[in-house]
Every structure is written in C-alpha cells, then in structure tokens.
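Colleague: I need the structure of the sequence given here:
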Amino acid sequence: MIHEQRQALDEMITKMRSGRLTRRSFMQRAAVVGLSSSAAMSLLEACGGSSNSQGGNGAATNIVWQSDNDTTNTYKDIVDTFNNTTGKSKGIHVTWLNGPTNTQDMLTKYNNMFRARSSTNDIISLDIVYPAQFAAQQWTVPIDESKWPTSERTKYLQGPIKGCTFNGKLWAVPFRTDLGLLYYRKDLVPTPPQTWDDLTNNAKGASPSKVKYGYVWQGSQYEGLVCDFVEVLYGFGGSVLDANDATKVTINSPQALQALTMMVGWVGTISPSAVTTYTEDLSLAAWEQGNAAFMRNWPYAYVKSNNPQESKIPNKFDISSLPHGGSESVGHSAIGGWNTAINAYSKHQDESWEFVKYTISPDAQKKGAINASYTVTLQSIYDDKDVLAKQPLFGKLKPILQNALPRPVSPKYVDVSDAIQRNVYKALKKNSSPADALKQLESDLKNVVSSK
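Modeller: Okay, here's the model as predicted:
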C-alpha cells in the first residue's frame, strides 16, 4: 500500500462512518485501491462500529499490516480472528496486505515509505536480518518491558529474539523462524554424526561405495552460503561480529580457520566439485534422487523428501541438529524467519501493538503451526498435542531450535553478507587459502562497520 492508497482508504472510511458513502460504492472503491473483497468486507463491517468499540463515533480504528508473502491464508485467518475478537472489543480493525514473493521488492517498498516518513503501513513484517538496520534508522518502535516483559519473552525461542535485538533493545517481535537442519540417510548411517569430523568420516564411508555423494549443501555465492558458513563457524565456537558490539570484527580467529578449512576440504571430496553452484533446491534435487548420504537444508525439504511422487527416499532419512567441532559441545543452526515491527511514523502505535501482541499469542502461533507448518517462536507449541498430530516434525525441531543463532546482527547487514559471500566463495573455489580469505574478510568487514 502506497501513500496515495492509504489516503484514499482513510477518506473512504471517514465517509462511510459519516454516512456519505454507500456500501456498494465503498466496495467498488476498495477494489480500485487494491483491497481484496474479503478484506474490504471485513473493513466495511468494522466501519459500522459497535457499542464496545473505542474509535471515533463508535467505529474501529483501522491499522494496516504489510506482511511477508503467505500463500496458505494463515495470515488472513489470524487477522480475521483478531478483528472478530480482541479487535472488536478494543475498537481496532486490521487490514492485511499480502507481501510480494521477492523479499527485495518489499525492502525497496519499505525504504521508499520510511524515507518519505510515511504511515501507510502501521505494522510491517521484517526478515530476520533487517531489524538492526531499521532500528539504526529509527524507522521502527522499540518494544519495551511495559509492552512485553522479560517474564513473557522467556517463553519464546531465544535465537529469534537475539536476531531482533540491537543496542540492547528489542525492535521487532519474532512471529516465525526457520533453521538449518542436517538430513541423513538412516538406511546408510544409523545414527547422526555429533561432530563435523564424524560427518566427514561417515560421508567418506558412504561415498562412493554406497551413494554418489557424501554431503550436499549450499556453496553458491549467495545468502545461502552465509547461512552454511556461520553454522560451521558457530559449531567451532567462532563468530563474525561481537554479539555485544556490532562494530567489533571477530572473524579472523583460530575457530574460523578450522571451520573454513574444513568446508574447503569438502569440495571435490565428500561433496561434488559443483557444490559451489548449489542452492537449496539444487541440493534437494540431488538428495531426493537418492544421491547423497547427508544434506544441509531447511525444514521445507522434510515434507518434499517424504513425498513418493517426487522423491526416491521416503521414510529412508531423518533429521538432526547440525554438528559441532573443536572444543564446542553443541552445534548451532542459522535462523531465518519473519518478525513484526511497528512503524515509527504510525499514528496508531498502541493499537498496532495490540495486534502484534496477538500474533505471538498461543492461538495465533498454533494457527501458524497447524495451517502453514510455520516454525513459530512460542516454545510450548512444539509440545502441543494438536500441533504434533498435524505436524509430527515439530517434535523433532524443538531441541534444535533452542540452540539456533542469528546471522551477524548489524545495521549494515547487506554489506556484511556481501563480504562473507565473496571471501568464503574465493576459498571454496581455491582462489584463496582459508587463512588469506579470512584475513581479507576481516579487512572488508572492518571497512563496512566503520563506514558512515
């Protein structure tokens, strides 16, 4: 929704409330503005108000949520339930705008909106890597103790909360997350490897005698490589930036050297040389054809791999946490996921918080888990009998999620990611030694974090 659309919507609501616009005209104009018929009907009902509503002349205050892309109608269900319950009692109505499939398109829209200091979207969905960037620009509202106390936050997965935290403040609320998983062929490897050395040795034992490849993962020069790299790095106890100071670069460490050296050693041995062209879907294609003993991928691959219409390995595999190395005793998945934040220029920040709070309620989180298989952030969902009956995978995910960590939290994440991609990829392609690649990455990152 652009500024002109929001202005037109607000004008329609005002006229409807004052009786200067018919229902038919309202629906026609809503279609022109770009609202779906269901969203327009819901908003129309809210314009009629109720005796319980708190908005002007007995009608609801309308707020707009720009979400990430959802093809399951789960977000619509969450919005409709809120509008008919909490929203109705508090005089708040949420209009939901479904996001584009391309995250970059939505980021461009947000940049334009905030630079215009616009309030066209009261609530926005943010990818996990962007809360710090938006916080540094003061585009979003910090979520303080009075809104969401620490006693409540402890009930949620801590990795996503860390990803939404910058300079000691929380700038978005994590609705759902994502995480890297280790897939293994239980018919070839009875128990999952605990360490990266175990994985390497088990992969060598399985390939090429039993299966074509030992291990497939995401080695192409893109964001997926950042996730794969930090998972190995975290598993060895290393880091990219100081967790408490995003301007302090920590990448050039013995732990990072161990991690990158190991990854470079996989290329052309337990992993195909072409792994440096692999994305998630290419890795999955090799895995589904029964050509790999191990695979690193996201939870979406679990259902696909168990589908006999597209996979040759249904019921022949299982998932595990990612391994650890060196002196570390636990592995760490990199998290993805989406979070909700409040526009700093919104005229309805308190009303917006009421809806944001609802998205992390047990009811909304359960809808996300059951209806869309979203790996939501409320920990109790992973023990919920109804959820486990519909999504048995969730029973396996909880212990893995509890150790998951965000990618480097930085207001300059785009440039941080670019530096990691370029230098790690050079090492994987043998165009730079691991030690030289890390030294250059350290230099590049120092330039990034110190730039104005």
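Colleague: going forward, measure contacts between C-alpha atoms and count neighbours the same way
Modeller: Will do.
Colleague: Strands of the stretch 1-150 of the chain, start to end?
Modeller: Listed in chain order, the strands of the stretch 1-150 of the chain (DSSP state E, counting those that start in this stretch) span 61-66, 92-97, 123-127.
Colleague: Among these, which comes closest to residue 38?
Modeller: Proximity to residue 38 (C-alpha to C-alpha) singles out strand 92-97 among these, at 10.1 Å.
Colleague: tell me what the closest one is packed against?
Modeller: helix 37-47, strand 61-66, helix 74-84, helix 86-90 (3 or more C-alpha pairs under 8 Å, 6 or more residues apart in numbering; DSSP states H and E).
Colleague: wait, isn't residue 420 in contact with residue 441?
Modeller: Yes: between residue 420 and residue 441 there is a contact under C-alpha atoms under 8 Å: 6.6 Å.
Colleague: Among these two, which residue is more densely surrounded?
Modeller: residue 420 (27 against 23; other C-alpha atoms under 10 Å).
Colleague: Second chain to compare with the first, below:
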Amino acid sequence: MFRPLPLAVALLVMAGCTGTGERDGAGPTAGGKGPITFATGRDTTAYLQPLLDRWNQAHPAETVSLIELPEAADEQRAQMVANLQAKSDRYDVLGLDVTMTAEFADSGWIIPLERAAFPLDRFLPPVVETAIYEGKLWAVPYTSNAGLLFYRTDLVRKPPKTWDELRRQALEIQKKHDIQGYAGQFLAYEGLTVNFSEAVQAAGGQLLDPDGTRVTADSGPVETAISRLQQGLREKWIPEEALRYKEEESRLAFQEGRLAFARNWPPAYGPATAPGSAVRGRFAVTRLPGPSVLGGNNLAISAYSKHPQTAQEFIHYFTSLDNQRRVLTDGSFPPVWTELYDDPGLIERFPYLPALKESILAAKRRPASANYNQLSLVIASNVAKALAPPYTESASDVAAALKAELSEVLKTQ
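Modeller: Model (predicted):
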C-alpha cells in the first residue's frame, strides 16, 4: 500500500520549501505527480531494475527511470552537486551516501519530509539519525552499512578481537602459508577516511564530535592509529598494494584467496560465496577490532523535482518491508528494518546478520556537517602522506597537522 503525500507536506513542497538554502526556478508542476528519475550509485548486483519494474507496472503514468552514477561515493557526490547547482530537474529521487544529508539539506538541494509518512520507529535507530539534520528529516534510510572483518576459517581458529591480535595472527599466517595478511580501503578517498576513523576508534578515540562542530582527536589515539597502520605496512602483513585499494579491489583480493583478513562492507559477502570464489566455504565474518563507521544510503527528493509527490510515494514503496527484504536477498545490502536482522530464515541464509546488527548499533556516525566533504579530504590527504613509503612520517607530526587542519575547516563554517 502506498501512502499519499500528507496535505501539509504537499503544500510545503508546492511552495518550494527547501530548508536553509534558497530556491529559484519554476517549481514543481501542479499536483506534483508524473514520471521521475532515480539517481544512485552503480548497481553492481543487478537487483534494482526488478524493483523499479514492479513500481512501473503499477504506475504506468508515474514511471521511474534509473540513472546510474559512479560506484564511489565521492564521484556520485560530484555529479549530483553539478546537477543541483545548475538547478536541473533531471534528478528526482537521490540516493545519498549518509555523509551527504547535512550538506545537501544546508545547501537547499533537497526538501524536508514529514516523519509520520514513514515507519521510522521500525528502523535501526542509528540509521534514522543519519537522515536528520537540524531537527528535520531530510531523507529516508534505504540501506545501512557497517564494516566487517572477513577472515579465512581454514587459517584462523579464533578471529581477532583487538588490533594487536589481528597483527599477531596476520604475521603468523603470512609466515606459515605465504599469504598476505590484511587489507582495507587505503587509497586516498572517503574509504581511507573511514578506515582511519575506525583505527582511531579501535584505539579509544574519535576525530570529530557527532555534529562535526568540534575536533575531538586526542593525540594519543590518533598517533596509535597511524603507528599501527605504518607498522603493518613496514612489516608487510598489510601489503603495499593495499594503498591502491577501494572496496572492489579489497573484495577481489580476499575473494581470490590472496588475503587472510579483509575489512569490507557486507555486500562483499555474496560474491565470496559464489561459484568460482577461491574462499567459498572457507571464510566467515565478525566485528572489526573496534567500532565501525556507520555507512549506508538515504533517499531524498531533489528541490528541483517537478514531481515531488510521486517521488515521495516511490520512496515509501522502495523502503517498504517487502522491498527491504529484497534489498538483502537480491542485492546483499544491509536493510534498515530492525526485524529483518532477527528473521531465522534470513539468518540461515546470511549468517553474518547478528554480527552486522551488533556492528551497526555500535557504529559511530560520521559528523553531520555541511562541510563533511572538506573534513574528509583533510583526513584522507594527511593519512595518505603518513602511509606513503617508506612509512617513516612522524605519527605525532601527522596527528598535530591533522588536528590543526580540521580545526581550520571548522572555523570557516
């Protein structure tokens, strides 16, 4: 069942309300209903189109067309921003990485939504928070995400719970079996920001407060995180080639049997179980040695959409319980409905669900800052310098520079 757009929201949308930004242009067409587009990252599992087809068959006058953006969140953001800055109506529904909500809301590129229109009380609480900015709901959670530690069950008796245990096991396995130890996403992009943030969290710290208004990076945890990564590279249980890895490269390295451990998101699980995978039947997943960074994707409505009512009804359909089940079973993406993580049938099919639920509930949200992209660039660039061969950059110098540059960015807000 699809809920119509509440009258209050319809009036708000028709008035062109965009929150803290300003909006020019003709505005939505009368009634706000008609064909729409859905702009989101590349569908690597081919699960999206069947869900769109189901909507289109039931709504022949309000069909949705898929616009696939690049796979990396950084590149998705760049294309969306270019479109929205031009006040283009090409995109109606936007699949936003959770880091983008605050920026897009603050810029007036998306419209606020009425909370009562969506069953948010049945979603994982930390996930809902990623869609809220300055007390308003700006998007609807569609997928969640938390990093997991993939490990070889034929090489590991008991998975590591701490960074020191991970190091010891990786070194032992590398020596005994001539296999690379561990890799995450260490290329200088958002993935490095996430991996480094998790290393800091494993050391008991955090780089920024949840609102992104204050630097909380104590030198101790930051220096520990830098030193641990440098040590792994010097000792070669973190291979140098991992400095070029994004999610796909690290997934393939583990799936092809070249790694004993890998940090990755849950969608990497499905391909590793497929026929032809070198680790099929020989791996499992567990929580990272420390809190993960919370990931995921939210659905928002462009402030320049001509059909915002259809867009909201489509979002309601797309985030429904039935479709959330398909998001998991057909796309291998973590759903946002809490009850799906406790479903015995799904747990049998996806044994990692209990660990993933724990990881999501314990995960740290990335700062809800309109300047998040700039903050992330500062983190990734400084850490990349520290991890460049020969890995001798002073951890204390890097920590001091990182804190100073983050503070400088916050002063400009």
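Colleague: So after superposing, what's the score?
Modeller: TM-score for the superposed chains, counting by TM-score structural alignment, normalised by the length of the second structure: 0.81, backed by 379 aligned residues with a C-alpha RMSD of 2.9 Å.
Colleague: Out of the helices and strands packed on strand 92-97 of the first structure, which is the most enclosed?
Modeller: strand 61-66 (a mean of 22; mean count of other C-alpha atoms under 10 Å).
Colleague: Distance-wise, check residue 107 of the second structure relative to residue 125 of the second structure.
Modeller: According to C-alpha to C-alpha, to the nearest Å, residue 107 of the second structure and residue 125 of the second structure sit 25 Å apart.
Colleague: Put together CSV for the strands of the stretch 1-150 of the first structure, with distance to residue 47 of the first structure on each row.
Modeller: Output for the strands of the stretch 1-150 of the first structure, formatted as CSV (distance: least, C-alpha to C-alpha, whole Å):
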stretch, distance to residue 47 of the first structure
strand 61-66, 9
strand 92-97, 9
strand 123-127, 20
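Colleague: who wins for proximity to residue 239 of the first structure among those?
Modeller: Of all the strands of the stretch 1-150 of the first structure, strand 123-127 sits nearest to residue 239 of the first structure, with 20.8 Å by C-alpha to C-alpha.
Colleague: where's residue 201 of the second structure, which helix or strand?
Modeller: Taking DSSP states H and E as the criterion, residue 201 of the second structure maps to helix 190-202.
Colleague: swap that for residue 171 of the second structure, please
Modeller: Using DSSP H and E, residue 171 of the second structure maps to helix 163-177.
Colleague: Mean per-residue distance, the helix or strand following that helix versus the first structure.
Modeller: Next in sequence after helix 163-177 of the second structure, counting helices and strands by DSSP H and E, comes strand 180-183. Comparison of strand 180-183 of the second structure with the first structure after fitting gives an average deviation of 2.6 Å (mean C-alpha distance after the TM-score superposition for the first structure).
Colleague: The helix holding residue 171 of the second structure - contacts with which helices or strands?
Modeller: Helix 163-177 of the second structure is packed against strand 180-183, strand 259-264, with contacts defined by 3+ C-alpha pairs under 8 Å, 6+ apart.
Colleague: Find me the equivalent region of the shortest one in the first structure.
Modeller: Read it as strand 180-183 of the second structure. Alignment of strand 180-183 of the second structure against the first structure: residues 213-216, by TM-score structural alignment.
Colleague: same check, this time on the longest one
Modeller: Strand 259-264 of the second structure corresponds to residues 292-297 in the first structure, going by TM-score structural alignment.
Colleague: for that stretch, the distance to its chain's centre please.
Modeller: Put simply, stretch 292-297 of the first structure sits 22 Å off its chain's centre (C-alpha atoms, centre = their mean, to the nearest Å).
Colleague: so how far does that stretch sit from its counterpart in the second structure?
Modeller: Mean deviation of stretch 292-297 of the first structure relative to the second structure after superposition (mean C-alpha distance after the TM-score superposition for the first structure): 2.1 Å.
Colleague: Just the residues contacting that stretch, thanks.
Modeller: 180-185, 188-189, 203, 206-207, 211-218, 228, 280, 283-284, 286-287 (C-alpha atoms under 8 Å, 6 or more residues apart in numbering).
Colleague: Make a ChimeraX selection of whichever of those residues turn out to be buried.
Modeller: Only the buried entries of the contacts of stretch 292-297 of the first structure go into this ChimeraX selection, using 16 or more other C-alpha atoms under 10 Å:
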select :180,181,182,183,184,185,188,189,203,206,207,212,213,214,215,216,217,218,228,280,283,284,286,287
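Colleague: re the thing from before, residue 363 of the first structure is nearest to which of the helices and strands packed on strand 92-97 of the first structure?
Modeller: helix 74-84 (8.6 Å).
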